[in-house]
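Undergrad: Predicted structure and sequence below. I'll ask about it afterward.
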Amino acid sequence: ARARSLAQGRMGEPVREALGAGAAYIDRELESARERIDAARAEQKAARKAAAEAIEAVGAAEGAHRAAHDTLGTALTELLSDVRHLAPYARPDLLSLLGAPADSRWPSSDAAWSTPEQLLYRIENGAPEQEPTVLPAEVAALFENLATATASVRAGEAARKATRSAVTTALQEFDAALAAARQDYRLHWDAADGLTVVQVHDDHGLSSLADFAERIGAARRDQELLLTDAERRILEDALLTGLAQQIHERTSDARDLISRMGAEMKQRRMSSGNTIGVHWVLADNLSEPARVVCKLLDRDSADLTPEDLSTVRAYFAAEIRTARAAHPERSFPEILAATLDYRTWRVFSFTILTADGTEDRLTVARHSALSGGEQSVSLHLPLFAAAHVMLDSADPQAPRLLALDEAFAGVDDNGRSELLGLSVQFDLDLFMTGYDLWITYPHVPACAHYDLAHSAAENTVSATLLVWDSDDLLAEHDGTDLTSALGSPNRRRLPHGLEGAIPMDEELELTN
């Protein structure tokens, strides 16, 4: 290559010498052309680099535009979805409660709302100087009013939880009060939109709490005016004599019932020879006027003089005024029911009757001095006597059943034997549950035991039947026919359709 270059150079020398000064000019032009070519190449390279950078920038801008478009569409969709949660807050009663203008309204139709696609189109293609409207005017105004009304509210999660708990408790108490009114008021509340909406259903349908309270308040005021005028007429004229007669009759019936209880208890003595007496006496906390009225009501209403009726009238009127002042929220029937409840005027008083006939009041100290068996008997004897007297008023064929849960818990075997002997004397059929309850006493004529065994591994409960026949404890696994031991006619075991079998739709005889 070097040799060829030298040869070409020598070949060009004659041409250069022939040209003379023109050769230098050509060399300068060639040098200038080479410089321009180099500059053009540099500019071309820079232009190509700028074009690549521009293409890359255009791609980035288009990606950013698409991302912004998608983000804006998502934001508009979420906004339109979230803002609809404000709909329950457009209630006038709630706005008044929050201190916001109560004239805010919610759009009446869906035509007022734009879709996210429509909003995107207006934002991207609208006039630059015109800001597109995203929300309906009513919704925007409601949001501004709510934001202004709640600007000073600051509450953390703990305060929100405490408030929710307090509201739930208050609603439960309100529901119980409505049920106690016995007016078929039903409370409805839900928090589907994050806002607890409470309504009361009555004769007028579903109403808000404010409307219900206003209606009840007006009815109460009207009723109070009526009752104020009617109280004197009802108490003094129409009901006073009949009321006195009713209280007298019910008191006499209760006194006779308790007297029969006492007579039955005196006939059943404990192993020590003692027994328990029961009395129905005036309560110690009764005022003197109340004691005077109780004595008057012990007499038949026909024997009451006008002065006696005046005393009763004055007492009840004073008690009603006192009760209404102490409990203004109660209705007049509720106050009457509490004031005329004769059962609170007297209390039960128990005595212990010894074998020699002396009778002393059964105080806590005297009760604790008794033996364990006597303590148990003194607690159960009034119960058995009351059940016996009440059941005696029923049909002779009615069951004389008394159910005892965890029967005789903490009572020793001697105490159980004595208590069961009392139940036999009172002719009571006991249905009892207990942990270790085996009734195998000679004075108990019969008893069916079901012993339950729980298997935690198999998730099952098995029942084993054992029957006490006043002499022996019979078990089915010993080959004993417990059906006959229970005195059953054994007709329920016959298959349906056999000759002589009782049809299933007829009453079957069951025997203890």
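TA: Noted; the coordinates are in hand. Because the structure is a prediction, the values reported are computed rather than measured.

Undergrad: going forward, measure contacts and count neighbours with C-alpha atoms only.
TA: Noted.

Undergrad: By residue count, what's the longest helix in the chain?
TA: Longest helix in the chain by number of residues, with DSSP state H as the criterion: helix 21-83.

Undergrad: And here is the other one:
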Amino acid sequence: MGESDVVFDEGNGYFYGTDFSLEWKPRPAEGAYELEVQQLNELLLKEKGRLMAEDMEKITRHFRAKIYAEKQKLQDSGQVVNYMDLIRGALDYRQWFEFHMYYYRGQERRKELTNSAFHRFSGGEKAMAMYVPLFAAVNAQYQKAQNVDHPRILALDEAFAGVDDKNIESIFQLMQKMGFDYIMNSQILWGCYRSVKNLNISELYRPGNSGTVTVISYHWNGCERLLEEQ
């Protein structure tokens, strides 16, 4: 099981007030030849030279059983069987786990984050509820690395679109708290917030219908954005 907790206060941009937690648990084996997710994960993470013939047979039986069971469900319901979809579904590790997100405020009892609860949230809480699972999942993967000094990089396209400046700053603070480095692109985001200590920024400038694109470089030092000499 994995879990990540973040506390968020929309009032001042610090993480205090509303607590979010994400839990993921392995789904139980459903068939006689299926492996428990933890056992399957251990076998798949083994180096190729250390896999025994018995291990390979267990993995083969597991996926064969998963594919056969799903094929039977489709046939019983009269649906068309697509073997590519069956194989893709069996190999999709996201289906090997159950994900549950919870929230609570102060001394309240922890509650599961349902769609109805999400729609009652403020803008800041909605933003955190969307990004906490993403960051928690990436953080869990990086924690598996043997080298603790490896880069912890996030790459986001159209980062934080639709999120206001106050809440974007809180999200940057969350990334800082988790020790992430990041590469982002956006039409409007500069990243110049007090929670960001250092940031290199590249602006792509194309005036009018010009056939060339100019790259303008800046550096944010935590206090001001400075134009870099070309």
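TA: Ah, there it is. A quick note: this is a predicted structure, and the numbers were derived from the prediction, not measured.

Undergrad: care to give me the TM-score?
TA: Here the TM-score for the pair of chains, by TM-score structural alignment, normalised by the length of the second structure, is 0.69; 197 aligned residues with a Cα RMSD of 3.9 Å.

Undergrad: Just tell me the aligned range of stretch 116-134 of the first structure in the second structure.
TA: With TM-score structural alignment applied, stretch 116-134 of the first structure matches no range in the second structure.

Undergrad: okay, now Ala22 of the second structure: neighbour count?
TA: In this structure residue 22 of the second structure is Leu, not Ala. For Leu22 of the second structure, the count of nearby residues is 22 (other Cα atoms under 10 Å).

Undergrad: What span of the second structure is the longest helix of the first structure aligned with?
TA: Counting by TM-score structural alignment, helix 21-83 of the first structure falls onto no part of the second structure.

Undergrad: Show me what that helix is packed against.
TA: For helix 21-83 of the first structure, the packing partners by 3 or more Cα pairs under 8 Å, 6 or more residues apart in numbering; DSSP states H and E come out as helix 116-125.

Undergrad: the inter-axis angle of the next helix or strand after the helix it packs on versus helix 21-83?
TA: Per DSSP states H and E, the first helix or strand lying C-terminal to helix 116-125 of the first structure is helix 137-149. Angle between the axes of helix 137-149 of the first structure and helix 21-83 is 80 degrees (criterion: axes from the mean of the first three to the mean of the last three Cα atoms, to 10 degrees).

Undergrad: Helix 137-149 of the first structure: which residues count as buried?
TA: Neighbour-count burial for helix 137-149 of the first structure flags Val139, Ala140, Leu142, Phe143, Asn145, Leu146 (criterion: 16 or more other Cα atoms under 10 Å).

Undergrad: ok, the first one to Leu80 of the first structure distance?
TA: This means Val139 of the first structure. 11 Å (Cα to Cα, to the nearest Å).

Undergrad: State whether Arg64 of the second structure is indeed within a helix.
TA: Yes - assessed by DSSP: H, G, I helix; E, B strand; the rest coil, Arg64 of the second structure belongs to a helix.

Undergrad: Now do the contacts for the residue nearest the centre of the second structure.
TA: Closest to where the C-alpha atoms of the second structure average out (Cα atoms, centre = their mean) is Leu134, at 2.3 Å. Leu134 of the second structure makes no contacts at all, as judged by Cα atoms under 8 Å, 6 or more residues apart in numbering.

Undergrad: in the first structure, what residues pair with the helix or strand harbouring it?
TA: Per DSSP H and E: Leu134 of the second structure is located in helix 123-142. Matched against the first structure by TM-score structural alignment, helix 123-142 of the second structure falls on residues 372-391.
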